[in-house]
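Undergrad: Structure here, sequence nowhere to be found:
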């Protein structure tokens, strides 16, 4: 039998992703997410394309914790990132302009063609915790485009070679 084509590999990946999702978790508790200290701060990842457990890879979703009197890393990116302030107060410097926030606020980092620079500062009492989310555009709808792909009838040329 011939080597699998790129088209065949797309179907194999689609089946593997369907199988992964069928066994995956739809509910992820905070206790399931290990704290990770990285250049932006301490994060607990709920959704990430490299995590096998969650049922979706359509979003990046994590909690960011900033200790009292501290700040996050400064990030330059395309934008399109949402931050929901669970606990705390402070401000975000976005493209050189400070924006005050408190518990319950949403910080929407805009998408800009030239990119954006931002950094969060915790000026309140106690740690700040934010939920951070952005679209994983490469896997939002999987290789299948949202439905289970299946070739109902192969083309005659392929069928002739593989009968």
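TA: That came in fine, so what should we check first? Here the structure is a predicted model, which is why all the values come from computation and not from measurement.
Undergrad: From now on I want contacts and neighbour counts done on CA atoms only, so please keep to that.
TA: OK.
Undergrad: This structure: strands as residue ranges?
TA: 35-38, 41-47, 59-66, 75-77, 81-87, 89-94, 97-102, 106-109, 116-122, 128-135 (DSSP state E).
Undergrad: Give me the neighbour count for the closest residue to residue 102 other than its chain neighbours.
TA: Spatial nearest neighbour of residue 102, excluding adjacent residues (Cα to Cα, 6 or more residues apart in numbering): residue 89 at 4.1 Å. Neighbour count for residue 89, taken as other Cα atoms under 10 Å: 22.
Undergrad: Would you reformat the strands of the chain as CSV and include distance to residue 156?
TA: CSV is the format used below for the strands of the chain (distance: least, Cα to Cα, whole Å):
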stretch, distance to residue 156
strand 35-38, 53
strand 41-47, 43
strand 59-66, 40
strand 75-77, 48
strand 81-87, 47
strand 89-94, 58
strand 97-102, 62
strand 106-109, 51
strand 116-122, 52
strand 128-135, 40
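Undergrad: Out of the ones you listed, which gets nearest to residue 23?
TA: strand 41-47 (15.5 Å; Cα to Cα).
Undergrad: elements contacting that closest one?
TA: Counting contacts by 3 or more Cα pairs under 8 Å, 6 or more residues apart in numbering; DSSP states H and E, strand 41-47 packs against strand 35-38, strand 59-66.
Undergrad: Got another one to weigh against that:
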């Protein structure tokens, strides 16, 4: 069985591509592509980048990128199994219904009020604001009288 780098090199050469051609398309440095083909993975900064580069490079060449990433993980001794969490249908349906209920609660149409009612509310609000402003002005005047005359 060919190594990861040998398989990638063989396919790249078969397609007549240079490192510069691949670099322009994938935006992966030629030095990293060469390192992958030579099996010198220590030149690439981090396993995450290495796996991504291998996957993208292989997919670009028409190979199975995931299979080569799994080969790389086996090579470095990394576990490549992960747990997929699934929801059962009843739980999924209950969540969907809960979301629908919350959505309906938030989208209840507000009752439109008439123009006359809005005008009355506005007048009442303006009267309240005038009262508050008047009270504040009276308090300021009293404070100034106290400050300067007492």
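TA: Now that the structure is in, tell me what you want to look at. Small disclaimer: the values here were computed from a predicted structure and weren't measured.
Undergrad: Need the TM-score from the superposition.
TA: Aligned and superposed, the two chains score 0.20 in TM-score terms (TM-score structural alignment, normalised by the length of the second structure); 60 aligned residues with a Cα RMSD of 5.7 Å.
Undergrad: so of the helices and strands packed on strand 41-47 of the first structure, which one's packed in deepest?
TA: Among those, ranked by average contacts under mean count of other Cα atoms under 10 Å, first place goes to strand 59-66 (a mean of 22).
Undergrad: so that one versus strand 128-135, what angle?
TA: Using axes from the mean of the first three to the mean of the last three Cα atoms, to 10 degrees, the inter-axis angle of strand 59-66 of the first structure relative to strand 128-135 is 160 degrees.
Undergrad: ok so, going back, Serialize the helices and strands packed on strand 41-47 of the first structure to TSV and add fields for distance to residue 10 of the first structure.
TA: Below are these laid out as TSV (distance: least, Cα to Cα, whole Å):
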stretch	distance to residue 10 of the first structure
strand 35-38	33
strand 59-66	21
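Undergrad: Same question for the lengthiest helix in the first structure: list its buried residues.
TA: Using DSSP state H, we find that the single longest helix of the first structure is helix 6-23. Neighbour counts over helix 6-23 of the first structure (16 or more other Cα atoms under 10 Å) mark 11, 14, 15, 17, 18, 20, 21 as buried.
Undergrad: Pick out whichever of those sits closest to residue 161 of the first structure.
TA: Residue 161 of the first structure lies nearest to residue 11 out of the buried residues of helix 6-23 of the first structure, by Cα to Cα, at 18.9 Å.
Undergrad: all helices for the second structure, in order.
TA: Ranges of helices in the second structure, per DSSP H, are 4-15, 19-26, 30-38, 47-60, 65-76, 89-106, 115-149.
Undergrad: need those helices in TSV with mean neighbour count, can you?
TA: Below are the helices of the second structure laid out as TSV (neighbours: other Cα atoms under 10 Å):
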stretch	mean neighbour count
helix 4-15	16
helix 19-26	14
helix 30-38	18
helix 47-60	18
helix 65-76	16
helix 89-106	11
helix 115-149	11
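Undergrad: Run a quick neighbour tally on residue 75 of the first structure.
TA: Quick note: residue 75 of the first structure (other Cα under 10 Å) scores 15 neighbours.
Undergrad: Verify the contact between it and residue 117 for me.
TA: Yes: counting by Cα atoms under 8 Å, residue 75 of the first structure touches residue 117, with 5.4 Å between them.
Undergrad: about what we covered before: quick one: closest of the helices and strands packed on strand 41-47 of the first structure to residue 128 of the first structure.
TA: Using Cα to Cα, the nearest of these to residue 128 of the first structure is strand 59-66, at 5.1 Å.
Undergrad: tilt between the closest one and strand 41-47?
TA: 150 degrees.
Undergrad: From the contact counts, what lies against strand 59-66 of the first structure?
TA: strand 41-47, strand 128-135.
Undergrad: 10 Å - rerun?
TA: strand 35-38, strand 41-47, strand 81-87, strand 116-122, strand 128-135 (3 or more Cα pairs under 10 Å, 6 or more residues apart in numbering; DSSP states H and E).
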